[in-house]
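A.B. asks: sequence unknown, structure follows:
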């Protein structure tokens, strides 16, 4: 049962940012929505999270997804309160949203995605292999697989 959850968690960790990046690319390339500075940083953090899940780097995944959660939550707050940040440009302001469904904006969707990815990353960090617990810490993957 545990190994099934490990596969599901890793699959979700790869599929969720891949879908989010695809939707973001669709909004930019097909609908011609201009991305702000915070949107670009969220995209980079999504790509970093996807990369971290693909090569199994749990600390990178946790850092990138938590950072993305902070950036997207700040942008969501800016969009809901119409606060203009000094670092955003006038051609692509961070407080403008092209999509709004009640209080849910594009940054709100990103916040939900990063919250889910952060929860998956924290769950990944909480489960240390049994061999590593016996040895008193985390081992390298090659040491665990070879039995050293």
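C.D. replies: Noted; the coordinates are in hand. Since we're looking at a predicted model, the values are computed, not measured.

A.B. asks: contacts, neighbours, all on C-alpha from now
C.D. replies: Noted.

A.B. asks: outside of the helix or strand in which residue 107 is found, which residues touch it?
C.D. replies: Assigned by DSSP states H and E, residue 107 belongs to helix 106-126. Residues from elsewhere that reach helix 106-126, judged by Cα atoms under 8 Å, 6 or more residues apart in numbering: 9, 13, 16-17, 20, 42, 58-59, 61-62, 65-66, 68-69, 72-73, 75-76, 79, 97-100.

A.B. asks: below is structure B, check it against A:
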């Protein structure tokens, strides 16, 4: 039996990652943390997730994180400018400016704790937080 999205398009023959993103997009809050060395494709994967989620009706935001406070600033920006209750926010530490494990953990904890409250997607909304660190 083929799986169909809201628009009726078949995704049964889609690549496994696309299927995973489609089904995960039905959950109220998703957190993804991409870890790896520089040049391993974390940023490209985050951008690919954005492309797929845009096709599913999500609004995507991208933030280069240089300080843990950048995470909260992006959440507030998304809350003020969003036009949809389906959001993906991609936090990218591509330059490795958040050196040290504690800075990364603080940034992720802050986002997860505050995201639903700040962005306020409501019960029907969907929020995807993606972090890329090395």
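C.D. replies: It's in. The structure displayed is predicted, hence computed values, not measured ones.

A.B. asks: quick TM-score on the pair, please.
C.D. replies: The TM-score (TM-score structural alignment, normalised by the length of the second structure) is 0.31; 70 aligned residues with a Cα RMSD of 4.7 Å.

A.B. asks: out of the contacts of helix 106-126 of the first structure, which sit inside strands?
C.D. replies: residue 100 (DSSP state E).

A.B. asks: could you check the angle helix 106-126 makes with the longest helix along the first structure?
C.D. replies: Assignment by DSSP state H gives helix 2-29 as the longest helix of the first structure. Interaxial angle, helix 2-29 of the first structure versus helix 106-126 (axes from the mean of the first three to the mean of the last three Cα atoms, to 10 degrees): 160 degrees.

A.B. asks: I'd like the next helix or strand past whatever helix or strand residue 89 of the second structure lives in.
C.D. replies: In this structure, residue 89 of the second structure sits in strand 86-92 according to DSSP H and E. Using DSSP H and E, the helix or strand that follows strand 86-92 of the second structure in sequence is helix 101-119.

A.B. asks: packing partners for that next one?
C.D. replies: helix 68-81, strand 126-133 (3 or more Cα pairs under 8 Å, 6 or more residues apart in numbering; DSSP states H and E).

A.B. asks: list the buried ones in the first one?
C.D. replies: Spelled out, that is helix 68-81 of the second structure. Residues of helix 68-81 of the second structure classed as buried by neighbour count (16 or more other Cα atoms under 10 Å): 68, 70, 71, 72, 74, 75, 78, 79.
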